[in-house]
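**Student:** Sequence first, then the predicted structure:
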Amino acid sequence: MKIQQLIVFLFAVVLIDARTPKRYSELDIVMSTCTTFIGKYGTVCTSTGKRSTNWNCYCKTDAGFGTISDCLVRGFNNNTNIISKFTESCNMTESKFHAKYDKISAEFKTNGTEYAKMTTKSSSGSKTSASASKSSKSTGSSNASKSSTNAHGSNSSTSSTSSSSSKSGKGNSGTSTTETITTPLLIDYKKFTPYKDAYQMSNNNFNLSINYGSGLLGYWAGILAIAIFANMIKKMFPSLTNYLSGSISNLFRKHLFLPATFRKKKAQEFSIGVYGFFDGLIPTRLETIIVVIFVVLTGLFSALHIHHVKDNPQYATKNAELGHLIADRTGILGTFLIPLLILFGGRNNFLQWLTGWDFATFIMYHRWISRVDVLLIIVHAITFSVSDKATGKYKNRMKRDFMIWGTVSTICGGFILFSAMLFFRRKCYEVFFLIHIVLVVFFVVGGYYHLESQGYGDFMWAAIAVWAFDRVVRLGRIFFFGARKATVSIKGDDTLKIEVPKPKYWKSVAGGHAFIHFLKPTLFLQSHPFTFTTTESNDKIVLYAKIKNGITSNIAKYLSPLPGNTATIRVLVEGPYGEPSSAGRNCKNVVFVAGGNGIPGIYSECVDLAKKSKNSSIKLIWIIRHWKSLSWFTEELEYLKKTNVQSTIYVTQPQDCSGLECFEHDVSFEKKSDEKDSVESSQYSLISNIKQGLSHVEFIEGRPDISTQVEQEVKQADGAIGFVTCGHPAMVDELRFAVTSNLNVSKHRVEYHEQLSTWA
């Protein structure tokens, strides 16, 4: 499967490269400048299409060659590099170019001594009249024609008509006729500099935008390459990391690689007030640095080498000029990022396998790239609107299909940015998820129709290819697993337990999870990630999830009135996803710390490691609030008797004995009591029975001092030690901080692995 994913990604890259956006060579920019400036005075070569050059005319006809060569010689100061490229395009030698130019120049000196100047045609259609001035001496010879045309200029890169009268398009009444001049034009190049600067700026802006867009992709490619290299080294030489426990290594790990960005909070959200509306998650310090550099680079690349050109002939105002340049730049940068953000957001992302990053890490980067990309697109839309309004083109341009689709895409992007705030994801994740998919579809489709005519449509095809592949793989997983009848029940008042018969080929990954689709009318479009745990049975998957808002709450309401709070529901299973941490490969001592409903994945990884590594020191610490929380996990806890796992359970609110009736029908605990008939209804006796039934587990009433616990474990370790955790965000952040603070307590390597997935 990983090879197939890699092939699709490479296909997307090839698809982009197959029709790369047009880059403007030095000769392209020169020809665009010259033909536009020449078009101000007359038409010597007719246009062959948008942004194209009539090479046949400029290379082979006297009028075309004489006029354009004069521009190259006098307008561009006889630049040999430019002339060399021109002669290559015309399939002639430089000596032939100069001989032909000198010959035409000599003819001009004999037959004409005037610069071409502005002419007008009266509304009655009278003959063209020319105003001319005496020729002044200049470096190099030139050509002239007594034919002349409009001197007001044009934004086109080719010709203008002889009867147009102004840049705005307002002219005399009457019918205009296009006149092609058949003799070379002699033009005064004293006012040519603004044209050179303006066309150099506008055309080179496209080149720089492509370069900077490639630079942003290159930045992420570099980050991924480093991650892939580090992951491959760890997998091929797992014991190598044990040697990275010196002061320098620990210095980097303590201050850069492991800690939260600001003191402790990483899994916990940062609250900015206003009823949690602006709450957000901040990643680790290293991840934050990676994101900040990306944001800064994007900001710099959006503005570098963009400035106002004095007397710019292309735009009537400075706002129109700068607006257009910034719009082009931000639009191209935003286009480059779209395939990347789609790739990072997919569940079947082969980069997870290559880098060792989990889905939550890629989703975090996906969100930040998406935020930056949407902001680029919004700036693109605003600045183009400013430019078009300044030039009076806004109303007409907004009627065109590509602009309508661009508007659709931009609006969808804005709604995606707003609806993806943590506030909405936490309040109604399932609704957010469905809306997100619909908006993304219109965002991509609208983007394609907007970009196709501009030469950038293949970027959207690449995004579609990556997205479609992810969906096909997900549907394939579901199809081959089949629709199965699952036993779904409520355990301990706040937990859903799901038991699903599985096909023989399906392997439960230690520490992994699967997405469940419940085939009920109001739920089948939604899926929820459930962590599965290790069982003695090989014919079923056992998954757990805490009952929260959304789909788990709806299922709980459905089960509550049913006998035993249990029902059979047909489900679709997509998975497995995830993998165990590398602590088992790298460390001799492993401490698994779970909080509340974070136990299933931690337990699964813990038991899997115990089966494979008999000589390792493995400890399992589970922190729960109430005794009743044990009720839904007793079968798994009893299984620990068969392993070498040292288990400890902290009960932080032991005085709360509510909900213990769920233990009363557990035969394994009833048999442990010698005074069954007299104490069966006693809550405290039942707790005593629980402890006796799980005699291999140490029970401690109260809240653990995580910092002290970590310090003791590190000091006692006789080799590398790893801490693996999943649970409440506050507990996870506390453990991260404690591990980071105790890196130098032991001479052995100390590792931290977080299995908490903060997707919502």
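**Tutor:** Alright, I've got the coordinates. Numbers count the residues shown, from 1 in each chain.

**Student:** going forward, measure contacts between C-alpha atoms and count neighbours the same way
**Tutor:** OK.

**Student:** A594: what's it in contact with?
**Tutor:** Neighbouring residues of A594 by CA atoms under 8 Å, 6 or more residues apart in numbering: I602, L620, I621, W622, I623, T725, C726, G727.

**Student:** part of a strand, is it?
**Tutor:** Yes. The assignment for A594 by DSSP: H, G, I helix; E, B strand; the rest coil puts it in a strand.

**Student:** next, the one to line up against it:
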Amino acid sequence: MVAYLYSAAATAHGITYIIYATDSSSEGDEAKEEAFATGNPAMTLSESKQRSEWFTLTTYTGIAAILPVWIIVITSIPWIRRNHYNFFYYNHVLFGLVIFVAASIHASTDFYLLMPGLLLWLADWACRIFAGEAGGLSSKTSATLENAGNGWLRITLPPLRRLDDSYNRVVALEEKGRSSFQPLLYYHLQITAISRLQNHAFTAAIPSSIDSGPVFLLQPTTGKSQKRLNKEWTWKLASLVPEPLSTKTINVRAEGPYGVGDNGFETASHIICIVGGTGITGACSLAHWWLERRPENTLFTLVWTVRDREASMIREWTDLQQTAISVPNLTTFTHVSSEIGRVVPSEHLNNALALAGGAVASSSGHAWVYSSGPTGLLDSVEKACIGAQKSIRVAKDEKGASSWAVQDIGWYVAKWEV
């Protein structure tokens, strides 16, 4: 949102200045020409020429800065980003640098106004390159790439041990038998065998610990012509392990991890995950967190919708299903859309939170819903959560018998859009 507001403000600034500077009513006004010809109101044309030719290019570098801004904004449109990710990605990387250089020249004598932003940008890149569990993008880590079968790829990183204060805290927690990780952590992975520049964000299905590194699950892109698919990052990755169950050691640069801005799961009496496709990774990490913490009097429900049943035949999911058999209050359900139609999130919310089911003894809890997957699923889950929230609040206001097992509901939908 800040980026969009900046783009709009910068555009308004440029248009307003150009309208005033090119106003024909004052044509031939030497004083105006002297003051505004360079685009820097704080310095006259003569003063600019005395310093350097660069100080006379303020207007042109302003245009050179704002045009790439709008190229980036346009290529960020969800349809373009999803269907032409490489185009979107490289536009951001290349034009981002152009914007910083052009904006620095455009600022001219007011360059100091850019210093806070430039320092934050440099600090951000320093963290990306040198910080993080695996040492950032400056460090290579040997990882295992595996063709997990049924269209799935698995990337397993080794234990990401960093000898610093955070690592010591992790050791102390695990020695006390307490969970040392947070769920929903995502990393940016750069696989040098495919691209030295491009990286992709993946949520760890199994978070890292002292003895093991994070595990990532992904599927190659679909829905395009084979010629276009062959150029996709995920297809290039899949070509490294073409046979089911085959493995290969690859070099990975890992940036992160980063967390999400919602920790409602920590205080929820009932966690509900409704996910589709590769969205299972975030739900798996939540399930592992819940199994380790096992907060008292809490329940965990996980619904995974897949198109074909074969897509659910993956070790992380089958292990979780086996665990659910022997663990009270943990429920897993595979929804196969090709067999029973599209998933209806409101039905699963009603089933999980109905007081009549006896799952929660009193209506004093708080539910938290997590959803990740295709856009259509995210929209339907969000709509179902809004409907459930209204119904719960109405029942609460009426102060009568409620059919809900909770007093409130919150949710986090994993969208990349603003």
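**Tutor:** Structure's in. What do you need? As the structure is a prediction and not an experimental result, all values here were calculated from the model.

**Student:** can the contacts of A594 of the first structure go into JSON lines with extra columns for secondary structure and distance to Y639 of the first structure?
**Tutor:** Output for the contacts of A594 of the first structure, formatted as JSON lines (DSSP: H, G, I helix; E, B strand; the rest coil; distance: CA to CA, whole Å):
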{"residue": "I602", "secondary structure": "helix", "distance to Y639 of the first structure": "14"}
{"residue": "L620", "secondary structure": "strand", "distance to Y639 of the first structure": "13"}
{"residue": "I621", "secondary structure": "strand", "distance to Y639 of the first structure": "15"}
{"residue": "W622", "secondary structure": "strand", "distance to Y639 of the first structure": "15"}
{"residue": "I623", "secondary structure": "strand", "distance to Y639 of the first structure": "18"}
{"residue": "T725", "secondary structure": "strand", "distance to Y639 of the first structure": "20"}
{"residue": "C726", "secondary structure": "strand", "distance to Y639 of the first structure": "20"}
{"residue": "G727", "secondary structure": "coil", "distance to Y639 of the first structure": "21"}
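
**Student:** Of these, which is the nearest to I338 of the first structure?
**Tutor:** C726 (32.3 Å; CA to CA).

**Student:** Please work out how many residues are found near the closest one.
**Tutor:** C726 of the first structure is flanked by 24 other residues according to other CA atoms under 10 Å.

**Student:** if I line the two up, what does it land on in the second structure?
**Tutor:** Aligned by TM-score structural alignment, C726 of the first structure pairs with S372 of the second structure.

**Student:** again with V739 of the first structure
**Tutor:** Matched by TM-score structural alignment, V739 of the first structure corresponds to C385 in the second structure.

**Student:** Against C726 of the first structure, how distant is the residue nearest the centre of the first structure?
**Tutor:** Using CA atoms, centre = their mean, the residue of the first structure that lies closest to the mean C-alpha position is L341, 2.2 Å off. Using CA to CA, to the nearest Å, L341 of the first structure is found at 27 Å from C726 of the first structure.

**Student:** same check, this time on G476 of the first structure
**Tutor:** Computed as CA to CA, the G476 of the first structure to C726 of the first structure distance reads 30 Å.

**Student:** if we can go back for a sec, does the match of V739 of the first structure touch I409 like I think?
**Tutor:** Yes. Between C385 of the second structure and I409 there is a contact under CA atoms under 8 Å: 7.5 Å.

**Student:** what do the two both touch?
**Tutor:** Contacts common to C385 of the second structure and I409, judged by CA under 8 Å, 6+ apart, are V369.

**Student:** Show me what counts as buried in the longest strand along the second structure.
**Tutor:** Longest among the strand segments of the second structure by residue count, using DSSP state E, is strand 136-149. Neighbour-count burial for strand 136-149 of the second structure, counted by 16 or more other CA atoms under 10 Å, picks out G136, L137, K140, T141, A143, T144, L145, E146, N147, A148, G149.
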